[in-house]
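> Okay, sequence plus prediction incoming.
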Amino acid sequence: MDVEITKQNGKTFKLSDYDIIVRDFIVGSIEILPTYSEIEGRHGRVNIGATYGTRAISVPFYFKANDLLDYPLLRDLLFELTVDTESFYVRELRRDIFQVGDNKYVGGKRYLVRLASSFDIEQTYKYGFGEMSFETTELPFAESVGTTQDIQENGINADDELWGFGMGLIEEMGDVEYVPTRWYHVGSKKWSEI
């Protein structure tokens, strides 16, 4: 298993690039935020509806330092890579139990997150064990890595790791065409037709 992180400046890396071993990538269900009202003289409450809140993602991990002096350097590097006030994208990679070779992306989705809280790393000799808890920062849904412009330029190929099953995409060329119809003037704050 592995986690790919993409920062807002476009820098992308995997935790395995820094010898951090991901033990799991646990995606929780979306939080439901119900709204109720009460009416005087009526029993119970009135369901007004509900909205989605945040989604939690946990990543248990460990690393092995070269020696006891290297341990704090690796620990501090992990903090540098993951502790950020700006949101960043996380993407899950896994390997089948019988698969030999590199991890593969799980579907074509990623989550916009930041750390939900601080985390500690428990040291056992040269090993460090911990768990990072992320939460989505805008929408609680995963977003597609690929865009309609990718479909227009390259079509849909299940092997390119931009797409996942269940996205409702059609593979026949010509069924989907990316055609921009409007553009936004930043200075005048107006939309123009193309």
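Received the coordinates, thanks.

> rest of the way, CA atoms for contacts and neighbours
OK.

> residue contacts, residue 142?
Residues near residue 142 by CA atoms under 8 Å, 6 or more residues apart in numbering: 109, 110, 111, 112.

> which helices and strands does the helix or strand harbouring the third one pack with?
Of the helices and strands defined by DSSP states H and E, residue 111 is found in strand 109-115. The helices and strands touching strand 109-115, judged by 3 or more CA pairs under 8 Å, 6 or more residues apart in numbering; DSSP states H and E, are strand 88-94, strand 127-136, strand 143-144.

> In addition, the following structure is provided for comparison:
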Amino acid sequence: MDALIEKLDGSRYLLSQYDVQVTQFEDEPIEGARNSTQLDARNGSIDFGGWHKSKTVDVSGYIHAENMLAADYDTERIKALFATPEGFYITRRMPMSQPGFERPGEHVGGAYDRDEDVPDHKRFLVYCNSLDLEFFGSNGEKQVYKLTAELKTLALPYGESIPEDITVKGRVPYAGTVPCSQLEQQFVVVFTASAAADKLSLTIGATTLEFTGKVAAGDVFRFTGFSYTQNSLNVVNATNKAYFTLIPSDENKVSASVAGTIRVLHHQDLFA
């Protein structure tokens, strides 16, 4: 197992490049919060809803160092890797297959070292909350240290697929396990009209966005949930200010009252 670190500037690093053999990569259940209040002389409380706050990702592994100074050097390099104020993406890399049983001395090297790692279907935008190095023991002439890192999600409290721009017909594909709202994830719906009309209705799932102005062939509309433009001009006052949400286990069907093409920019699947 390994872990891929992706900085926001596009640079990529594997923890194995820092002499860390990753043995655990676990994302904890989402931490939630609720808004409720109690009234005098009333049993129970009134609940006004809840929301997801953050998710913790625990990563641990072992460093095999020549001595304590070498272990300190490796730790400083990892601290520098994790000490990024704007955060970074981390992705678990898993072996393609589970290693089989083998007799001692049958092969050279560890079984996990001989398997190829592939990236998980989700990654996390996180910051480092804590980093600890603990002496674990000796292995031959080398000292073994256990590295433990606690990472917290920085923006969305979910695992994220790599964003992509897609053209949709009939439905918006969505494989996530939690709702994906434009107001939170900020995907963009782009509609390009191929015919003229007196107004436009665009539906995704259970939400319909209405535009009451004139539509000409070739007009390009961009809807983000908080901005609404026609050919780069603000038309928010001519809409019902609707925003779209992609729902798990739903077809998220798409329809429009005017002929045209629909694209979704920065489309992602979100996972609890």
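Everything's here; your move. Computed from a prediction, not measured in an experiment: that's the story for all the values here.

> Post the TM-score for the overlay when you can.
The TM-score (TM-score structural alignment, normalised by the length of structure 1) is 0.73; 166 aligned residues with a CA RMSD of 2.9 Å.

> Return the residue of structure 2 that is most distant from the centre.
In structure 2, the residue that sits farthest from the middle, by CA atoms, centre = their mean, is residue 41; the gap is 44.4 Å.

> which element is that residue on?
According to DSSP H and E, residue 41 of structure 2 maps onto no helix or strand at all.

> Any idea how many residues pack against the closest residue to residue 261 of structure 2 other than its chain neighbours?
In space, and not counting its chain neighbours, residue 261 of structure 2 is closest to residue 192: 5.3 Å by CA to CA, 6 or more residues apart in numbering. As a burial measure, residue 192 of structure 2 scores 20 neighbours (other CA atoms under 10 Å).

> gap between residue 192 of structure 2 and residue 256 of structure 2?
11 Å (CA to CA, to the nearest Å).

> for the stretch 1-150 of structure 2, what spans make up the strands?
Per DSSP state E, counting those that start in this stretch, the stretch 1-150 of structure 2 carries strands over the ranges 2-7, 12-14, 20-27, 31-37, 46-54, 56-65, 88-95, 117-119, 124-139, 142-153.

> helices and strands around the second one, which ones?
Read that as strand 12-14 of structure 2. In terms of contact count using 3+ CA pairs under 8 Å, 6+ apart, strand 12-14 of structure 2 is assigned the packing partners strand 2-7.

> which other helices and strands contact the strand it packs on?
Counting by 3+ CA pairs under 8 Å, 6+ apart, strand 2-7 of structure 2 packs on strand 12-14, strand 20-27, strand 88-95.

> Relative to residue 157 of structure 2, which of those strands is closest?
For the helices and strands packed on strand 2-7 of structure 2, proximity to residue 157 of structure 2 was assessed by CA to CA; strand 20-27 is nearest, at 10.5 Å.

> residue closest to the middle of structure 1?
Per CA atoms, centre = their mean, the C-alpha nearest to the average position across structure 1 is that of residue 111, at 2.3 Å.

> roughly how far apart are the closest residue to residue 129 of structure 1 other than its chain neighbours and residue 101 of structure 1?
In space, and not counting its chain neighbours, residue 129 of structure 1 is closest to residue 62: 4.4 Å by CA to CA, 6+ apart. From residue 62 of structure 1 across to residue 101 of structure 1, the span is 20 Å (CA to CA).

> mind giving me TSV with the strands of the stretch 1-150 of structure 2 and columns for distance to residue 227 of structure 2?
Shown next, in TSV, are the strands of the stretch 1-150 of structure 2 (distance: least, CA to CA, whole Å):
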stretch	distance to residue 227 of structure 2
strand 2-7	29
strand 12-14	33
strand 20-27	34
strand 31-37	28
strand 46-54	24
strand 56-65	32
strand 88-95	27
strand 117-119	35
strand 124-139	25
strand 142-153	26
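
> nearest to residue 174 of structure 2, of these?
strand 124-139 (18.0 Å).

> Now the lengthiest helix in structure 1: buried residues?
With secondary structure taken from DSSP state H, structure 1 has its longest helix at helix 71-82. Of all the residues in helix 71-82 of structure 1, those buried under the rule 16 or more other CA atoms under 10 Å are 71, 74, 75, 78, 82.

> Stretch 114-132 of structure 1 too?
114, 115, 116, 123, 127, 128, 129, 130, 131, 132.

> After the one helix or strand the residue nearest to residue 261 of structure 2 maps to, which helix or strand is next?
Taking DSSP H and E as the criterion, residue 192 of structure 2 maps to strand 188-193. Sequence-wise, the next helix or strand downstream of strand 188-193 of structure 2 (DSSP H and E) is strand 200-204.

> Run the chain-centre distance for that next one.
27 Å (CA atoms, centre = their mean, to the nearest Å).
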